[in-house]
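In: Below is the sequence, then the predicted model.
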Amino acid sequence: MASPVYSESPDGGWGWMVVLAAFFQTALVFGVIRSFGVFFVEFVQYFDKLSGSVSWITSIGIAVQQFGSPLAGALCTCFGARPVVMIGGLVSGLGMFLASFATSLMHLYLSIGLLSGLGWAMVFTPSIASVARYFKKRRSLATGLAFTGVGLSSFAFSPLFQYLVDIFAWRGALVILSGMTFNLLVCGALIRPLTLKEDLLASEKVAVEQSKDRNCLGQCFSLFDLSLLSHRPFMRFVLAITLINTGYFVPYVHLVAHARGKNFDEYRAAFLMSVAAAADLCGRIFSGWMADLGRFQILHILVFWTSLTGLSLALVPLGQSYTTLLAISTGYGFCAGAMTPLVFSLLPEIVGIGHIFGALGLLQMLESIGGLLGAPLSGWLRDLTGSYTTSFCVAGGFFLLGSLVLCTLPNCFSCCSAKPLDQLAVVPEELKVDPASDLLNHEVTVH
């Protein structure tokens, strides 16, 4: 069957169905991860293990999801996003189903941590990359709408999972959760294949490189798009996001504990995170709309929201009254939410849409270093100083440092957008396309 080739992203049409699919995919991946604390309590009681041992279930899952992202990107390059997402949905649902038969924590490590984690990697990276490929002018808004699934599901899943556990116990609840997760196959089926002009250029370039270097190492280098590791703007962007990621998860882990330390009861302390989550949801939509107005460069907007997020974190220790702490939490949630979709919207401008699968996979893997170190560092500072004041100040400092690194990206101090990798790299003569050809100016059909 003929497949249309677009000179640029269609910026709508079926793309909105891809956004809807990504909405449910982010909900069924990160919404489940954020709400898994309900099962955490049940596992601690049933297996009679320490909290630290049980915590490894979700920690392994998150680590596998992030470190497996380059593999997901490579599979998408070979087979397309649709089959990869559908297989990922099958694997993650199977992991949840097998976990319902668990007789030990090792069983849960392997089923939820390893199997579901791998499935989450094969779902998240292709779905967000597909949204970026379908949109250009409205990419930030589309990405923001896709990520609202995380906020809404965080509200809905925790009470839902608790209800399922109360009615069916944790084994029955995991069976139902696996059924919900299998809906990722339907979401994957909604991702129609999309061929862009840059895809043809990138695939021809890879073919030329592979013809020159036929050894296994060279094949892997091309498949995983490891040439991006020598692309300086991309690596500086990765460094910035890794620094930001180091401070990003600190409030999710320690804000409630900080509020309890200020003698606020557990319900008022927990309400801080609920308000932050609601503000996060609004921030994602607002920043997407703001970026797509075209009045400001996406990089400038990202630096703005990142800096405000860092400042709001540094102000947390000043919240001596509940009203002040609630206002600061709301500000943090809004700014952090506004920042998130812009990270994924800016990436194609740095590397080019033809490299989005490989770039997103490498970004996810490398930024995980910050996510893994941030919360333990914050806890160590709390143990060292006796309060969370230093922890939040240091977390805010990581955001501000990340903002400074973002300012080193090309054209940050001009009104022009950074050139993508395809324009920065030297294109071989045999891969250059005639500017007057139909491939650049019209939609054509490839058989």
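Out: Perfect, thanks for sending it.
In: For the rest of this, base every contact and every neighbour count on C-alpha atoms.
Out: Will do.
In: So P4, which state does it fall into?
Out: strand (DSSP: H, G, I helix; E, B strand; the rest coil).
In: burial count for it?
Out: Look at P4: counted by other Cα atoms under 10 Å, it has 15 neighbours.
In: host element of the residue lying closest to it once chain neighbours are set aside?
Out: Once flanking residues are discounted, P4 sits nearest to T445: 4.7 Å by Cα to Cα, 6 or more residues apart in numbering. Applying DSSP states H and E as the criterion places T445 in strand 444-446.
In: Put this next to the first one:
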Amino acid sequence: MDEVLTQKKEEEEGKRRKEEEYKRTEGEHDKRKEEEDEAKNEEIVPPDGGIWAWMVLVSCFLVNGIIFGVINTFGILFVKLKSDLEKAGVEDAALKCSLVGSLTIGSTFLLSFLVGIVSDKIGLRFTALIGGVIATLGMGLSSLHFHSVEVLYVSYGILFGAGSSMVYTPSLTILGHYFRKHLGVVNGVVTAGSSVFTIVLSFTNTYILEHYGVQACLQMFTMLTAVTILASLTFVPVLPPPAIVHTKHQSKFRELVQKVIYLPNWKNKRYVIWALAIPTALFGYFVPYVHLVEFAKNIPLDENEHMNGEKASTLVACIGITSGLGRLIFGKLSDHSRIKVNGNRIILQQIAFVAIGEIRISDVTLNSCTSESELN
């Protein structure tokens, strides 16, 4: 009996040792694989220059400029579109027109999360190429059916917005493949494209809408949007995708989630707070771009109707100018050695949002005080 028990114990001990040896060997294999993947990533360094890198920079500048130039100057289009719909007898024209712009902005940012997943699967260039085609198709349909606000909800609001998201998100990601040392300046230059196009289109749109109407303006937008298709062809990745770390005995659900979400980011409390705070801060960011021109015209800024419209549209250009200067200055500042470390770039962004909030509160307070003084 004792011999049988001893034999069983020896067999169990042997199995336990084999399991431990297997786990140790597998753990070393996984660790070695991770180190090899990291070594591969370290071998490829962004060139920080070169003809193709500068082509990517120009392409991203154009993508950001065209997409946000169109979005930021929607307030100018809104005035004319609302006027035409009111003449056609459409009820609640202001609400319906503003919904078109809201759908565009909402689609562009709301779908960015899904676009990131799609680009990981099919690549940055192909994702951006599809986005450029969809955005151009949406804007083209808008120019054909500009008289129907219901069609504009789908064509301008959903199709153009979704396409813009698919080409805009890769345009930011691809910059990290070609630039590292001066990435802050590069981001500043690229995002300044939106300011440049906003300034130009704030005057161009006003002229075209006044002399040729809504359809001609939308046709111009279609031609501009088609440029993003060509720009997306330069988005050739040079860095390998980040390696997915698989832990032993993880559930099927976790494996599925890990294929679409980079989980380590969500273990970082700072990242989680930042990811939740940014969408909240952006709720009111685009409101002036939609309603500022109409609001200014109703003040009015000039007794002459033509001059009143031009002055109201110029306010959008003013936002573009100051925004562009800020992007360039803070892009350069974010590359400073003291700003790069310890998450100071995030603090810089937080200061900017606080400043925006304070200015908006001051505007509302000043407007209320002015109204009260006029009543008295």
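Out: Ah, there it is. Bear in mind that the values here come from a model prediction, so they are computed numbers and not experimental data.
In: re earlier: so which other helices or strands are in contact with the strand holding T445 of the first structure?
Out: Identification of packing neighbours for strand 444-446 of the first structure by 3 or more Cα pairs under 8 Å, 6 or more residues apart in numbering; DSSP states H and E yields strand 3-6.
In: chain center to the strand it packs on: distance?
Out: Using Cα atoms, centre = their mean, to the nearest Å, the distance from the centre of strand 3-6 of the first structure to the centre of the chain it belongs to is 28 Å.
In: quick one: contacts of the helix or strand just after it?
Out: The first helix or strand that comes after strand 3-6 of the first structure along the chain, using DSSP H and E, is helix 15-26. If you take Cα atoms under 8 Å, 6 or more residues apart in numbering as the criterion, helix 15-26 of the first structure is touched by 123-124, 127-128, 130-131, 134-135, 142-143, 145-150, 184, 187-188, 190-192.
In: Repeat that for stretch 182-190 of the second structure.
Out: By Cα under 8 Å, 6+ apart, stretch 182-190 of the second structure touches 48, 57-58, 60-62, 64, 172, 175-176, 179, 327-335.
In: shouldn't T198 of the second structure be in contact with G69?
Out: Yes. Using Cα atoms under 8 Å, T198 of the second structure is in contact with G69, at 4.3 Å.
In: If you count surrounding residues, which of these two has more?
Out: Counted by other Cα under 10 Å, T198 of the second structure and G69 do not tie: T198 has more neighbours, with 30 against 24.
In: can you pull the contacts of the more buried one?
Out: Here T198 of the second structure is in contact with G65, F68, G69, V70, N72, T73, V316, A317, G320 (Cα under 8 Å, 6+ apart).
In: And S373 of the second structure, by the same measure?
Out: Contacts of S373 of the second structure (Cα under 8 Å, 6+ apart): none.
In: Tell me the counterpart of it in the first structure.
Out: In the first structure, nothing lines up with S373 of the second structure, judged by TM-score structural alignment.
In: now swap in I44 of the second structure and tell me
Out: Aligned partner of I44 of the second structure by TM-score structural alignment: S7.
In: what about I339 of the second structure, neighbour count?
Out: That count, for I339 of the second structure with other Cα under 10 Å as the rule, works out to 15.
In: Ok, the one 5 residues further on next?
Out: Using other Cα under 10 Å, N344 of the second structure has 13 neighbouring residues.
In: Can you give me the distance of I301 of the first structure to L239 of the first structure?
Out: 18 Å (Cα to Cα, to the nearest Å).
In: and K49 of the first structure, that's in a helix?
Out: No. With three-state DSSP as the criterion, K49 of the first structure is coil rather than part of a helix.
In: That one: what's its closest spatial neighbour, skipping adjacent residues?
Out: Per Cα to Cα, 6+ apart, closest to K49 of the first structure is F43, 8.0 Å.
In: so which helix or strand takes in the one you found?
Out: Per DSSP H and E: F43 of the first structure is located in helix 37-47.
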